[in-house]
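Student: My questions concern the predicted model and sequence given below.
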Amino acid sequence: MKTKLYVLYGGKSVEHEVSLKTAVTVLLSIDEARFEVYPIYITPDGLWCTPGHLSKEALTIERLIAEPAFRDPARSIGEILSGVMALPGPKVVMPLLHGSNGEDGTMQGLLELLNVPYVGNGVLSAALTLDKAMSKQILAQADIQQTKYMVSRFEEWSMDEAAVLRDVEHSIGYPCYVKPASLGSSIGISRCMNRGELLSGIREAFSYDKKLVIEREVDGREIQVAVIGNERPLASFPGEFIHEHSFFDYESKYMDKRLTMSIPAKLADGLTPRIRELAIRAYQAHGCEGLARVDFFLDSEGELFLNEINALPGFTNFSMYPVMWERTDGTSYSELIEKLIGHAIARHKNKQTLKYTR
């Protein structure tokens, strides 16, 4: 009997479009001789539905978008859970939901209650890695160097904007980056060179989140490492995008056709093993399982600063995460998907040995 593979994509998130791009690539690469695939679309309003079987020959982003039968989220979710996802036989879920309501532990909590194996990080590690403010506390406790930062909450901003601006200028200075605490794909992030830009950047970021991280800029290169595995994770060769952007924003990441990858990244002797070791330390400090991409800054003095951990990195054919593995050990895109599914099933099997009664 084939394993039923439920692929969740879309989602109530500003990264909805990114998820659709990821889903197309994944669905085109799944071995249908081994898996019976069930695509499940989550609308921007949080409604669940399915487009039904999609042939690879006709698969497009437009074909992935389905019309929900019910306008009530609870009823639409219940219909999918009691129908499509309740089919008998072995099953595994692959959540391809970037950002809020998918990458932040909420979906993982639901899947834990359903007691099904699922690809990627668990509830706690998903929540920690998406929340940049909490992640930075974990990194500090693990004694992993990061750039100077401060956290600002909407309550304090609404009470005294001028005090927050003065605090940033005194503690962080310019240039600095203002980031919503719990978003990815560089959405809502601003690079600020003066008070006017800082003011507009904070207002923009607060429209996406009620908690912000404001960081001192590190003038240097951004180096990325792909990590995979559960108890004994592995780290890929480091890689970097070669580009001329002073700020690698959403448009730069997804629209610039001139981007090129350098994998392995050209680094000084001894730096590659150190970055790989730090990536695994950060991964384990957050309790990650399955996969994550760990991003560093490397300044002109050779100092490393861990930037952030992405628990569900971009996963198209042209994304850094799968390409780093292909150039590290020859793992193809399809093989990488099967490895991730294998880690999901192994973790779930291991959890079934736990006792829930005395």
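Tutor: In hand now; what should we look at? From a predicted model like this one, the values you see are computed outputs, not experimental measurements. Numbers count the residues shown, from 1 in each chain.
Student: Please count neighbours and contacts with C-alpha atoms only from this point.
Tutor: Fine.
Student: how near is residue 325 to residue 57?
Tutor: 27 Å (CA to CA, to the nearest Å).
Student: Settle it for me: which of these two has more neighbours?
Tutor: Legend: neighbour count by other CA atoms under 10 Å for residue 325 and residue 57, higher for residue 325 (23 against 7).
Student: Please enumerate residues in contact with the helix or strand where that one lies?
Tutor: Residue 325 is part of helix 320-329, with elements assigned from DSSP states H and E. Helix 320-329 is contacted from outside by 224-226, 236-239, 261, 263-264, 293, 313-317, 331-333, 336, using CA atoms under 8 Å, 6 or more residues apart in numbering.
Student: which strands and helices sit next to whatever helix or strand comes next after it?
Tutor: Going down the chain from helix 320-329, the next helix or strand is helix 333-351, by DSSP H and E. Applying 3 or more CA pairs under 8 Å, 6 or more residues apart in numbering; DSSP states H and E, one finds that helix 333-351 contacts helix 16-29, strand 91-95, strand 220-229, strand 290-299, helix 320-329.
Student: export these to CSV and tack on distance to residue 132?
Tutor: Shown next, in CSV, are the helices and strands packed on helix 333-351 (distance: least, CA to CA, whole Å):
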stretch, distance to residue 132
helix 16-29, 20
strand 91-95, 21
strand 220-229, 17
strand 290-299, 13
helix 320-329, 20
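Student: Out of the ones you listed, which is closest to residue 204?
Tutor: With CA to CA as the criterion, residue 204 lies closest to helix 16-29 of the helices and strands packed on helix 333-351, at 19.0 Å.
Student: take the one below as the second:
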Amino acid sequence: MNRKVNVGVIFGGKSAEHEVSLMSATAIINAIDKEKYNVVPIGITKEGSWMLYSGPIEQIESGEWEGISNKLLKDKPKENVFSIIPVGKEDHSIEQVVPMGLANKIDVIFPALHGPYGEDGTIQGLLEMADIPYVGAGVLASSLCMDKIYAKKLFELEGLSVVEYVVVLRNKLKKNMGEYIAEIEEKFEYPVFIKPANLGSSVGITKAHDRDEMIKGLNEAAKYDRRILVERSIECREIECAVLGNDDPMASVVGEIVPSHEFYDYEAKYFDDGKSKLIIPADIPKNKSEEVRQMAIIAYKALDCTGLSRVDFFLEKETNKIYINEINTMPGFTKYSMYPLLWQETGLPYDKLIDKLIKLALERYDDRY
């Protein structure tokens, strides 16, 4: 391809991680090599409307892009690359997004989306149907990694250690709260962690130190998902490793997070003014670092990941045992996020990392048949 490659960067979305996506997209667009790539920013509002954006890049992170895009659409409606077509109900309250000629304009998509509708296989399925290459994991890997429960089951099948857990169903929570409490208290001592099965950036996660907090935590997690994960709490260090590649993935150096809060929650990750510390490389024994890197590759391959993923681990302080926590197929991508920082320390700077990810997306697309 001799001409510049047209890269569509999709940001925003309907998930609770909308604002994080704006931060990631801004960093990606600013850093991408403009000599090699034409960037086409595509925003999705919290309501699910798709808009082509051509305003100032700095107004993506602030959220001002949406008002600018709305004005552009009113002035030049034909510039919208998607057509919103009402289907299904007479009052047109359901809308379906249908690609209109997008494949002729975009060579590859960088979906800078986090959480449901962006990291769970849904946008990946849409892009597969539109026959457009895209950065990151495919449909199956995206959905499996997003689902903490099924990811744990597959980790266990691969012989990787996971922290013990109990699954709670939202539709049975009101009638069976007492039974769930009894099961959890019989299996674990307090504190316990409570997580929605399908969500990222620690949204909806709480740490319960007693029964009252556990009930509140279960109800909080139930706002986000129909299935809830309750895990045994361990005294640990939070260790992360970045993986890059398709069929022959590579693992980065290992990093450690020292959260400013009791655990690395949403506020600590993105809005604590740098109080949480990222230690790269992690100050752990070399054999433990190598064990983490090997486990990261095993997990990455087991769930059929491609492109990129950040694999998160716990290093138990008392036993020095490593537990795999989860895989994030589209981790935070600001210049200060763990994934690009790990690769920078490994020898791959941010702009080169973006370039590599685009090439991996095109390679995977060309290798389909």
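Tutor: Yes, it's here. Note that the structure is predicted; figures quoted are calculated from it, not measured.
Student: Give me the buried positions along stretch 39-52 of structure 2.
Tutor: 39, 40, 41, 42, 43, 44, 45, 48, 49, 50, 51, 52 (16 or more other CA atoms under 10 Å).
Student: Could you find the counterpart of the third one in structure 1?
Tutor: For residue 41 of structure 2, the aligned residue in structure 1 is residue 39 (criterion: TM-score structural alignment).
Student: Next, the contact list for that match, please.
Tutor: Contacts of residue 39 of structure 1 by CA under 8 Å, 6+ apart are 6, 7, 8, 9, 50, 51, 52, 53, 64.
Student: where does it land in three-state SS?
Tutor: Secondary structure assignment for residue 39 of structure 1 (DSSP: H, G, I helix; E, B strand; the rest coil): strand.
Student: how far away is it from residue 70 of structure 1?
Tutor: 17 Å.
Student: next one: residue 348 of structure 1
Tutor: Counting by CA to CA, the gap from residue 348 of structure 1 to residue 70 of structure 1 is 32 Å.
Student: So which of these two has more stuff around it?
Tutor: Between residue 348 of structure 1 and residue 70, counting by other CA under 10 Å, residue 348 is the more crowded of the two (18 against 14).
Student: what does the more buried one align to in structure 2?
Tutor: So residue 348 of structure 1 corresponds to residue 365, using TM-score structural alignment.
Student: Residue 20 of structure 1 now?
Tutor: Aligned partner of residue 20 of structure 1 by TM-score structural alignment: residue 22.
Student: any idea what sits nearest that match, other than its immediate chain neighbours?
Tutor: residue 61 (4.7 Å; CA to CA, 6 or more residues apart in numbering).
Student: so how many other residues sit close to the one you found?
Tutor: 19.
Student: Then residue 16 of structure 1?
Tutor: 20.
Student: cool, and residue 319 of structure 2?
Tutor: 9.
Student: follow-up on the earlier one: ok, the match of residue 348 of structure 1 to residue 109 of structure 2 distance?
Tutor: Residue 365 of structure 2 is 12 Å from residue 109 of structure 2, by CA to CA.
Student: just to revisit the earlier point, max pairwise distance over the contacts of residue 39 of structure 1: which two?
Tutor: 9 and 53 (14.8 Å).
Student: Who has more neighbours out of those two?
Tutor: With neighbours defined as other CA under 10 Å, residue 9 of structure 1 and residue 53 compare such that residue 9 has more, 29 against 10.
Student: Let me know the secondary structure of that one.
Tutor: Strictly by three-state DSSP, residue 9 of structure 1 counts as strand.
Student: Looking at the alignment, what corresponds to it in structure 2?
Tutor: That one, residue 9 of structure 1, aligns with residue 11 by TM-score structural alignment.
Student: ok, the contacts of residue 39 of structure 1 in structure 2: which stay?
Tutor: Here is what carries over to structure 2 from these, by both residues aligned by TM-score structural alignment, their matches' CA atoms under 8 Å: 6, 7, 8, 9, 50, 51, 52.
Student: In CSV, list the residues you listed along with distance to residue 74 of structure 1.
Tutor: What follows is these, written out as CSV (distance: CA to CA, whole Å):
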residue, distance to residue 74 of structure 1
6, 19
7, 19
8, 16
9, 18
50, 15
51, 19
52, 20
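Student: Weed out the non-buried ones from those residues.
Tutor: Among these, those classed as buried by 16+ other CA under 10 Å are 6, 7, 8, 9, 50.
Student: Strands of the stretch 1-150 of structure 1, start to end?
Tutor: With strands called from DSSP state E, counting those that start in this stretch, the stretch 1-150 of structure 1 shows them at 3-10, 35-42, 48-49, 91-95, 149-153.
Student: Could you export those strands as CSV, including distance to residue 287 of structure 1?
Tutor: Shown next, in CSV, are the strands of the stretch 1-150 of structure 1 (distance: least, CA to CA, whole Å):
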stretch, distance to residue 287 of structure 1
strand 3-10, 23
strand 35-42, 27
strand 48-49, 29
strand 91-95, 18
strand 149-153, 23
